[in-house]
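Generate coordinates for the sequence data below:
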Amino acid sequence: MKIALLAFLGLVLGMLGGAALGIGAGLAWVAIFQAPDFEGYGGMLVFLTFMPVGAMIGGVCGGLLLGLLAYRDNAIAVERERGGLRK
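A predicted model of the protein is given here:
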């Protein structure tokens, strides 16, 4: 269950981060290549192309990353064993 919940958390956080990076990349694309801004073409290009692609890539990468970290149980210390002398 821990693996599924962390994979879902990675999916959601990856989508948010990927969408933000997609918006930034789209704005940079419009500025660098001087895309025409006739009737909001630049905004449609950014928000209908770059943002969804960034969200998909970020969601997949984030879900896989946190899912694999949860699968490898030793990578995340959820519970610590008590150290010291045992009697």
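
CA only for contacts and neighbour counts going forward, please
Will do.

And the next helix or strand past the helix ranked longest in the chain?
When the chain is parsed with DSSP state H, its longest helix is helix 2-32. Going down the chain from helix 2-32, the next helix or strand is helix 41-45, by DSSP states H and E.

List the buried residues in the following helix or strand past that following helix.
Scanning forward in sequence from helix 41-45 by DSSP H and E, the next helix or strand is helix 51-71. Within helix 51-71, the residues scored as buried using 16 or more other C-alpha atoms under 10 Å are 51-67, 69-71.

what angle sits between the longest helix of the chain and helix 51-71?
Our comparison of helix 2-32 with helix 51-71, counting by axes from the mean of the first three to the mean of the last three C-alpha atoms, to 10 degrees, yields an angle of 150 degrees.

Proceed likewise with the subsequent sequence, for comparison:
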Amino acid sequence: MKIALFALLGLMLGAIGGAALGIGAGLAWIEVFKTTDFEGYSGMLVFFSFMPAGAMIGALGGAAWFGIMAARDDEIAVESESVMHQERR
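From the prediction side, this is the model:
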């Protein structure tokens, strides 16, 4: 269950981060390739092409990364061993 919850968290955070990176990549594309701004074409290109693509890639990558990290118990230290030993006494 922990793996699934971490994967969902990674999915959400990855989608947000990927969308932000997609917007940045789209704005860079417009500047580098001098995309026309006739009737808002450049804005539609960024928000209907680059942002969703970045969100999808980020969501998949975030879910996979968080899922793999949650599957490895030794990578995520929620409590240190000394705290666990003190509670048992």
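
Let me see the TM-score of these two.
The TM-score (TM-score structural alignment, normalised by the length of the first structure) is 0.91; 85 aligned residues with a C-alpha RMSD of 1.6 Å.

quick revisit: what comes up buried for the longest helix of the first structure?
So, applying 16+ other C-alpha under 10 Å, buried residues of helix 2-32 of the first structure: 3, 6-23, 25-27, 29-30.

Ok, stretch 35-46 of the second structure next?
Applying 16+ other C-alpha under 10 Å to stretch 35-46 of the second structure flags 42, 43, 45, 46 as buried.

residue contacts, the residue in the first structure that residue 70 of the second structure lines up against?
Residue 70 of the second structure maps onto residue 70 of the first structure when the alignment is built from TM-score structural alignment. By C-alpha atoms under 8 Å, 6 or more residues apart in numbering, the contact list for residue 70 of the first structure reads 2, 3, 6, 7, 76.

Out of those residues, the closest to residue 36 of the first structure would be?
Lowest distance from residue 36 of the first structure to these (C-alpha to C-alpha) belongs to residue 7, with 39.7 Å.

Might you report the residue contacts of residue 7 of the second structure?
Residue 7 of the second structure is in contact with 62, 63, 64, 65, 66, 67, 70, counting by C-alpha under 8 Å, 6+ apart.

Go through those residues and say which is closest to residue 83 of the second structure.
Distance ranking of the contacts of residue 7 of the second structure against residue 83 of the second structure, using C-alpha to C-alpha, places residue 70 first at 20.7 Å.

would you turn the buried residues of stretch 35-46 of the second structure into CSV with distance to residue 82 of the second structure?
Shown next, in CSV, are the buried residues of stretch 35-46 of the second structure (distance: C-alpha to C-alpha, whole Å):
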residue, distance to residue 82 of the second structure
42, 56
43, 54
45, 54
46, 50
